[in-house]
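# next comes the sequence, and after it the predicted model I'd like to discuss.
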Amino acid sequence: MVEFKALYFASARDAAQDKAFEILQIADKQPATMASALECIKVTYPKMKSVLESAMIALNERYCDKDDMASIEIKDMDTVAIIPPVSGG
């Protein structure tokens, strides 16, 4: 089992029921990957699915390529940030 810290910004925070962050667990997946972390988030918060379609994803403050999610390994207590597009003026 791998625990990771999930950070939610803007509409991701709304989808996560106003939580800014939390600790989640990926059970029985070795190695744990970014794809399994995102699946864990989607199972916990079904509304997050639409947010993730356009959000940037960061692992330990580094942006991840969406094409590489299955190969990016998550280690215990890594930080996964969900950063939706921001608009404003």
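Right, received. Where do you want to start? Residues are numbered from 1 along each chain as shown.

# hey, let's count contacts and neighbours off CA atoms from now on
Will do.

# next secondary structure element downstream of the helix ranked longest in the chain?
Assignment by DSSP state H gives helix 34-44 as the longest helix of the chain. Counting by DSSP states H and E, the element after helix 34-44 in chain order, helix or strand, is helix 48-54.

# can you give me the buried ones in that following helix?
Along helix 48-54, these residues count as buried under the neighbour rule (16 or more other C-alpha atoms under 10 Å): 48-49, 51-52.

# then this one, side by side with the first:
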Amino acid sequence: MGELVKITVLFFAKSRELVGNKSSELEVKSDVRPTDLLQSIISKHNSLQILSGSLLLSINEDYVDINSEEIVSLKSGDTVAVIPPISGG
């Protein structure tokens, strides 16, 4: 437990605009709570702080409950998507 893995973080919509890139590489612990994973992403990309209360995450295309205390297991090569609130009409 606690092994570091390299993941790819994808940014969509407003998060992409704030970060200025569509993706980023990040090293995180392999076993992590979703809230800690989000905090690691925000720590690397401070511009996301203004959206921190409304971001969604998905891991390998499966949505994750940010408020869950359940540990998620990540492997090198996994993809985490950062999804901001999206409005439409």
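That came in fine, so what should we check first? The shown structure was predicted, so the numbers you read here are calculated from the model rather than taken from an experiment.

# put one on top of the other, what's the TM-score?
Remark: TM-score between the superposed chains equals 0.79 [TM-score structural alignment, normalised by the length of the first structure]; 85 aligned residues with a C-alpha RMSD of 1.8 Å.

# map His45 of the second structure onto the first structure.
Matched to the first structure by TM-score structural alignment, His45 of the second structure sits across from Tyr45.

# surely that match and Lys19 touch.
No. Look at Tyr45 of the first structure against Lys19 with C-alpha atoms under 8 Å: they stay out of range, at 11.0 Å.

# where do the strands sit along the first structure?
2-8, 21-26, 56-59, 62-63, 78-83 (DSSP state E).

# need the ones you listed in JSON lines with mean neighbour count and distance to Glu39 of the first structure, can you?
Listed next are the strands of the first structure as JSON lines, based on neighbours: other C-alpha atoms under 10 Å; distance: least, C-alpha to C-alpha, whole Å:
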{"stretch": "strand 2-8", "mean neighbour count": "19", "distance to Glu39 of the first structure": "12"}
{"stretch": "strand 21-26", "mean neighbour count": "16", "distance to Glu39 of the first structure": "9"}
{"stretch": "strand 56-59", "mean neighbour count": "18", "distance to Glu39 of the first structure": "13"}
{"stretch": "strand 62-63", "mean neighbour count": "12", "distance to Glu39 of the first structure": "18"}
{"stretch": "strand 78-83", "mean neighbour count": "22", "distance to Glu39 of the first structure": "12"}
